[in-house]
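Enquirer: How does the following fold in three dimensions:
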Amino acid sequence: MSLPESMLAAVLGGPGVIRTSRLPLPQVGPEDVLVHVRRASLCGTDLKIRSHRFFGDGRPASDQFVPGHEYAGVVAAVGSAVDEFQVGDRVVTEAHRGCMRCANCLAGAYTDCLNYGNRRKGHRVQGMTVNGGFAEYALNHVSTLYRLPDSVDFDSAVVLTTVGTVMHALDVLGSLIVGASVAVIGPGPIGLLGAQVARELGAEVVVLTGTRDARLEIGRKFGADLTVNSRDEDAVLAVRNATGGQGADIVLECSGAPSAVDDALRMARRSGKVVLVGFFDRPVTADLNHAVMNGISIQTVRGEGAGSVARAVSLAGRGRLRTAELVTHHFGLEDVAEAFDTYAERRGNAIKVMLDVSEDRALGEAVPHDRAPGNDVVPADTERSRVG
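Expert: Model (predicted):
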């Protein structure tokens, strides 16, 4: 069976509206890989994209733009210059592809690409500056895909994009986690995975703070030594008490709450390190003099980077990540509007809301080389995808 001419996709309507439509199949260039999407998940950025607040004045045309930057699937076609993958490979995507020509990209900081949003110069962010994975098929540059171990199923695979964000947050510290005390603010998906990854990488003490007991309970299962409901007790004092009064060596701020930056600074020990991971809805106020007087370093990350998703895949392949507790809801692609509402309103304590985009079935033959003028698509033998 050849690839279809069109596909079902979730597209933006007016602000706050997302619906399904049929779009032409993406055109595969020499360095591209066409992914038959199996699973995709929602995150907070997708809510901003639905509302159009993410784009500012540069928003894409409605009814054509496909969100979705967390997804996994099976290779359906490859470009003429691609020999890293073949049809049938199970893969997970990384959202960011830098221009690979600016100073930042050449230094490995492609998530901070100086040509961000400039497709003409090669920059892409799936589901943000180019069409993403809330569709039956998605087009990725070959450099943004990682082959999945047989033991990692598609639900777990999608979560690895979030694990990549955590890994990148730890990258910027420039030091090992082994033996360190780590405080994590915010038991959302990033914070919960942050606690788990810190434990797996050898942290001596992991403290997770937040306001939802059900999520804090998951944090305990994920390896947090201490969980603190900041509505019931002073989280800063609890972190200091858990670290002998000195404060944490490392603080990961994953909540995006307005007061969280100041809390993070006060949780950190002298000469400690704070990494801002969460996105903030508005400007925040923090006592930066406290940071200056105590030698506290502040770092930031924007999503995954520096090959962090590859390391997340390695960790998962060794069976060292728990993700099942994070996946709370499944919807078909045709129910994408309900999925967004469920996530936005946290119905049923929604954490990771998944779109089951397509069935796990055998792919047909790869599209012929001359499928469309100007396309370089290499046929390959078909394999049945394997789910762990």
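
Enquirer: When you work out contacts or count neighbours from here on, use the C-alpha atoms and nothing else.
Expert: Will do.

Enquirer: And Arg124, how far from His141?
Expert: 9 Å (C-alpha to C-alpha, to the nearest Å).

Enquirer: ditto for Arg302
Expert: From Arg302 to His141 the distance is 20 Å (C-alpha to C-alpha).

Enquirer: Tell me which of the two has more neighbours.
Expert: More crowded of Arg302 and His141, by other C-alpha atoms under 10 Å: His141, with 23 against 15.

Enquirer: Contact partners for the residue nearest to the more buried one when sequence neighbours are not counted?
Expert: Setting aside the residues directly before and after it, His141 is nearest to Asp32 in space (C-alpha to C-alpha, 6 or more residues apart in numbering), at 4.5 Å. Counting by C-alpha atoms under 8 Å, 6 or more residues apart in numbering, Asp32 makes contact with 78-79, 82, 139-142.

Enquirer: The structure of the following sequence is requested for comparison with the preceding one:
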Amino acid sequence: MKAIVKTGDGQVSVREVADLPGPGPGTITVNVAATGICGTDRNEIAGTDGMIPRILGHEVSGVVAAIGEPVKGVPIGVSVGDRVVMETDAYLCRSCHWCRTEQFNRCPNRTGIGRTADGGLAEQINIRADAVHRLPDNVSLLEGALLEPLAVAVHSVLEGPFNVGPGSTVVVIGPGTMGQLTAQVCSAVGARVIMVGLDRHEARLMTAADNGAYAAVSSESTDVRALVDSVTDGMGADHVFECSGAVAQVRNGLDYLGKGGKLGLVAFYREPLTIDAMQVLHNELEIAGCRGKRASSFRTALALLDEDRLSLSSLIGSVRPLEEWDEAIGEVAQGIKVIMLPGGAALDTRPGQGSI
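Expert: As a prediction, the model looks like this:
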């Protein structure tokens, strides 16, 4: 089968690999329909961590092709032919405190598809049976490739220390895919969202506004704190989610918060963060990391989609076959959300369709 394989630092290509064996006990084989590319995939090309060689890709949707023998304690909730999305945990110890409480993202022994296990930029993938979730009929397989980052947004907004809901004022910094999904989840639960980007993000800011943001502005041409004050009677934002990965924006985010506000770090950062500890102390601010997602994150994300409370198709900027990998990575570098089609066949993008 065809796959995108990393064989060394900076060495990634489309190649033929051995077909997968049939699913083992407690495992499902999925015919991959669509796989999203994100910034971490770009970083994986040059990085030295993870398994080598390995198939990249962790934002996967597809159709169940085969189901292995049942295993005690590993529920199977899908059938052959079902359209599905999947969690990214390839292996879990199932014995640690984190696994026993379904906080799989914290399991110290976990492996993840696309990094420490083969991923979904291939025609097929084998995955844990209980990692697979059925897609609602109103969500296409193409949109399904955004479920993993959507689950990250759900985990950040709804499963951490943040009490986001009706009456909350939320600032989301960074109008990329992660920021857009975070903003949509906040809006879906009734929060008032202000999306913040830069002048060059005009089109993305418009997308955020179209998808329910109360305001979508550039911090280069708008006084964001003044805007926040104008809609909160000078109280400041209840929550800020930093999705840009820029350390300077973390400091800006603290300035947007009101007393007792909470700042969520959703992005990955390449340099250490220095903050004014006295600002945090005097205003009783909280800073929390928002990493990964859980099975519950997928269940909530799918419920929100089933209720038509989110828009995913508007975030997809490019759709390409595996053979156009180099072009796809170039688009990702420009901030475009790219979906790859590993199956090679035309994919029906209409909701409720998605045949391969």
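
Enquirer: Chain neighbours aside, what residue packs nearest to Glu94 of the first structure?
Expert: Nearest non-adjacent residue to Glu94 of the first structure (C-alpha to C-alpha, 6+ apart): Thr144, at 4.9 Å.

Enquirer: Contact partners for the one you found?
Expert: With contact set as C-alpha under 8 Å, 6+ apart, Thr144 of the first structure has these partners: 93-97.

Enquirer: Give me the subset of these that lies in strands.
Expert: Those of the contacts of Thr144 of the first structure mapping onto strands are 93, 96-97, per DSSP state E.

Enquirer: Alignment lookup: Val207 of the first structure to the second structure.
Expert: Taking TM-score structural alignment, Val207 of the first structure has Ile194 as its aligned residue in the second structure.

Enquirer: Its match against Gly212, yeah?
Expert: No: counting by C-alpha atoms under 8 Å, Ile194 of the second structure does not reach Gly212; the two are 9.8 Å apart.

Enquirer: Those two: which has the busier surroundings?
Expert: Ile194 (25 against 20).

Enquirer: can you tell me which residues contact that one?
Expert: With C-alpha under 8 Å, 6+ apart, Ile194 of the second structure has these contacts: 169-172, 213-217, 228.

Enquirer: Just those: which are in strands?
Expert: 169-172, 215-217.

Enquirer: Specify the local secondary structure of the match of Val207 of the first structure.
Expert: strand (DSSP: H, G, I helix; E, B strand; the rest coil).

Enquirer: Then Asp255 of the second structure?
Expert: Following three-state DSSP, Asp255 of the second structure is assigned to helix.

Enquirer: Quick one: map His69 of the first structure onto the second structure.
Expert: Matched across to the second structure, His69 of the first structure falls on His58, judged by TM-score structural alignment.

Enquirer: wait, its match sits on Ala117?
Expert: No: if you go by C-alpha under 8 Å, His58 of the second structure and Ala117 don't touch, sitting 10.0 Å apart.

Enquirer: neighbour count winner among the two?
Expert: A direct count of neighbours by other C-alpha under 10 Å for His58 of the second structure and Ala117 places His58 higher, at 28 against 22.

Enquirer: Please report the distance of that one from Gly234 of the second structure.
Expert: Noted for His58 of the second structure: a distance of 42 Å to Gly234 of the second structure, by C-alpha to C-alpha.
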